[in-house]
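okay, predicted coordinates and the sequence, questions at the end:
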Amino acid sequence: METGSQALLNKRFSPARQSAMDARFEAQKIAFGPVVFQCVRIAWKRGILQRLAETGERGLSVDELAVEGKLSRYALNLLLETCLSAGVVELREGRYALDKTGYCLLSDAIAQINFDFIHDVCYQGLFALERSLDEEKPHGLAALGPWDTLYQGLAAMQEPARSSWLSFDHYYSDTSFPEILPDVFARRPRKLMDIGANTGKFTLAALAYDAEVEMHLLDLPGQLAVIEKTLAEKGLSHRAQLHPTDMLNPALDFPAGMDVIWMSQFLSCFSEEVIASILRRAAAALAEGGQVMILDTLWDRQKYDIAAYCLINTSPYFTAMASGNSKIYRADDYIRLCREAGLALAAERDGIGYCHSLLQFERKA
């Protein structure tokens, strides 16, 4: 029998009564998706969509736009016709005006961040997705740099890829941190470990929230070098200990005696095998009564289909660009892997920030 959650997942994304012609149209949209993406992106980046927004319902003709000199008449016709096909603009009596999707693109921060992330970080590398899937290695990463995984090269990544990656990563997490700090500090932890500390945003938020907490940061040496500089500039170096760690090495134990072990948008960077290793080491590093807290974007816990759609389609980035064998997981995946590592689910909360869930685990008795 189908469970309630499974029924909900099966209902998503596809209309209940879709005609054969509508289905064929959707198939063609998928086939030409990369073309539409680039044309809409260029129309946005070159200011064409903004110019149409400024004219309102009156709109502008191609000739009027061409006079302004941003693009040739040929280029404008090509871009705007594709934008028309995508519902980004509308055409009335020879004049183009912005449609609802176009206004959304100009006003929705997450849409803009997603556009930049896909273009600057993923677009060229996704050509190698099939090979990456076959070999479970991020072959598309060669488009950005000569690293085995994206995380090894993040500190040295060139612009605009680095800024687009950071904006994508931080937008999701930054909206969540203010909400979850009371959960993190509910038992007044004195030792808090931030695994996968990234640029240190959670660490800084935790240090500001509780003046007595001692932070322990685990990440690759390049990432910790960036955080170390930030902590020094803010006069916080004495409250944080840095532990350079390669998470892929299961022989490297984590510092022990931790009251809370925190992982935010971290486990999705790894395969299930590596996650299992990380969780076993995390469980061993807990103090008596300690907790493992996982904040992540779980696609099956989203209230709206739009969020689930974005998260599901982030997984190919992990394959082609990041690690070759990681993805956006479902909540049940983490709960199962934690249980196998000797951790029991103690609390869970969805709907945090933009699209996060918080899973709290304790060591099994």
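Perfect, I can see it now. Since the structure is predicted, the reported quantities are computational estimates derived from the model, not experimental observations.

please make it C-alpha for all contacts and neighbour counts, starting now.
Will do.

what is the burial count for residue 292?
A count of nearby residues for residue 292, using other C-alpha atoms under 10 Å, gives 27.

need the residues that contact the helix or strand hosting it.
Using DSSP states H and E, residue 292 sits within strand 286-296. Strand 286-296 is contacted from outside by 184, 256-266, 282-283, 356-363, using C-alpha atoms under 8 Å, 6 or more residues apart in numbering.

repeat that for stretch 355-365.
By C-alpha under 8 Å, 6+ apart, stretch 355-365 touches 172-173, 176, 180, 283, 286, 289-298, 301-302, 307, 338, 342-352.

could you identify the helix or strand that succeeds the helix or strand harbouring residue 29?
Element membership for residue 29 (DSSP H and E) is helix 20-31. Once helix 20-31 ends, the next helix or strand along the chain (criterion: DSSP H and E) is helix 33-45.

this is the other structure I want to compare:
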Amino acid sequence: MKYGYNKEVYTALEAITEAQKIAFSPILFQAVICMRNKGIFAYLDRQGEKGATIDDICDNVALSTYGIQLLLDVALSMHIIYLRDQCYVLGKVGHFLLHDKMTQINLDFTQDVCYQGMFHLEEALEKGTPAGLKVFGDWSTIYPALSQLPDKPKNSWFDFDHFYSDSAFPPAFNYIKKLNPQHIYDVGGNTGKWALYCAKNLPNVDITILDLPEQIELAKNNINEAGFESRISGYSVNLLTAETLPAQADLWWMSQFLDCFSEEQIMQILSLIYRSMKKDTVVCIMEIFWDRQPFEAGALSLNASSLYFTCLANGNSRFYHSKVFYRCLSQVGFHVEQDIDGLGLGHTLLICKKR
């Protein structure tokens, strides 16, 4: 089985060590955030392989000697730094915590969006509602609330969402361009990034964003600023309550949209599109499946991120195994004509038509 999930991978000693990491992981996470925010990682990074003594660090970091020594000891236990000749040196893990864009995005998303809400995960699992969302306000899902979140969580949410999808846009677009669309429906278009990308690179194509009214307003601001209001329009709709959709497009596009819904809701949305679309229309679904990741770290990240959907987004969705989407598409009546892996940081593009 991929990633070695079909066997035990630890010795007893390794297993008890991993168990302690899990037991203290929320505390350790906050220690890492403190070290990053107070500049300990950055200072050690500037010192390179020679490292720095405790006195050097205390002279250059605005924190008490007690606080610095405590955090350094934690970092040693986490193998983020190491000690050589009484000098602290930033290790490989510390380097990635400081410099790797994906790690930075994930840290900020966890800290600013998820951390407080995750205390309510058990309640969310029991009730099937995003119980953790209450830390930000009284909403049934996070999506209409995005424009109203405080700046820090709002920015971290959009940075997280865009980082992964943006990397996949250029390679996915190469396949979309070959389909020669004249009118694209961008279902769940969010802030309009994909619509703008298409408008800039396909000068003769019209795009309509189908999304909640709050998201349409966000997208309109970006579209107007970019000067594409004549070719990109918005259609306000709740896909879970709509009975019909417009049918002018010859290509329907969904990017990291269906993972925002339960399996039953995915079937409902796909059925709605199936009923509404023209016979020869193409449906293109770009998703990120945990079983299609090239490295185990990717699968771990996606399965962990799925708990955000449970606790804060809507209570019943996740990043899925690809077989779930194949089953949903088949039951609705779609056939997957092309299945393309390896787009961006691990996306898959499914190009479908009516069977």
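Arrived safely. Computed from a predicted model, the values in this text were never measured in an experiment.

aligned partner of residue 187 of structure 1 in structure 2?
Structural alignment (TM-score structural alignment) places residue 187 of structure 1 against residue 179 in structure 2.

show me the contacts for the aligned partner of residue 336 of structure 1 in structure 2.
Taking TM-score structural alignment for the superposition, residue 336 of structure 1 sits opposite residue 327 in structure 2. By C-alpha under 8 Å, 6+ apart, the contact set of residue 327 of structure 2 is empty.

what's the mean deviation for the longest helix belonging to structure 2 versus structure 1?
Identified as the longest helix of structure 2 according to DSSP state H is helix 151-178. By mean C-alpha distance after the TM-score superposition for structure 1, the fitted helix 151-178 of structure 2 averages 0.9 Å away from its aligned residues in structure 1.

what residues of that helix count as buried?
153-157, 160, 163-165, 168-170, 172-173, 176 (16 or more other C-alpha atoms under 10 Å).

go on, stretch 185-192 of structure 1?
185, 189-192.

export these to a markdown table and tack on distance to residue 92 of structure 1 and secondary structure?
Shown next, in a markdown table, are the buried residues of stretch 185-192 of structure 1 (distance: C-alpha to C-alpha, whole Å; DSSP: H, G, I helix; E, B strand; the rest coil):
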| residue | distance to residue 92 of structure 1 | secondary structure |
| --- | --- | --- |
| 185 | 58 | coil |
| 189 | 63 | coil |
| 190 | 65 | coil |
| 191 | 64 | strand |
| 192 | 60 | strand |
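
between which two of those residues is the distance greatest?
For these, the maximum inter-member distance is 10.6 Å, found between 185 and 191 (C-alpha to C-alpha).

doesn't residue 8 of structure 2 fall inside a strand?
No. Assigned with DSSP: H, G, I helix; E, B strand; the rest coil, residue 8 of structure 2 falls outside any strand and is coil.

which residue in structure 1 lines up with residue 45 of structure 2?
By TM-score structural alignment, residue 45 of structure 2 lines up with residue 53.

how near is the match of residue 336 of structure 1 to residue 199 of structure 2?
Counting by C-alpha to C-alpha, to the nearest Å, the separation of residue 327 of structure 2 from residue 199 of structure 2 is 33 Å.

what does residue 66 of structure 1 align to in structure 2?
Under TM-score structural alignment, residue 66 of structure 1 pairs with residue 58 in structure 2.

could you do residue 307 of structure 1 as well?
That one, residue 307 of structure 1, aligns with residue 298 by TM-score structural alignment.

same check on residue 260 of structure 1?
Under the alignment by TM-score structural alignment, residue 260 of structure 1 pairs with residue 251 in structure 2.

what about its match, distance to residue 12 of structure 2?
As judged by C-alpha to C-alpha, residue 251 of structure 2 and residue 12 of structure 2 stand 54 Å apart.

the two: who's more crowded?
Counted by other C-alpha under 10 Å, residue 251 of structure 2 and residue 12 do not tie: residue 251 has more neighbours, with 26 against 9.

so what's the more buried one up against?
Residues in contact with residue 251 of structure 2 (C-alpha under 8 Å, 6+ apart) are 181-185, 281-284.

mapped onto structure 1, which of those residues are still contacts?
Retained in structure 1 by both residues aligned by TM-score structural alignment, their matches' C-alpha atoms under 8 Å are the following of those: 181, 183-185, 281-284.
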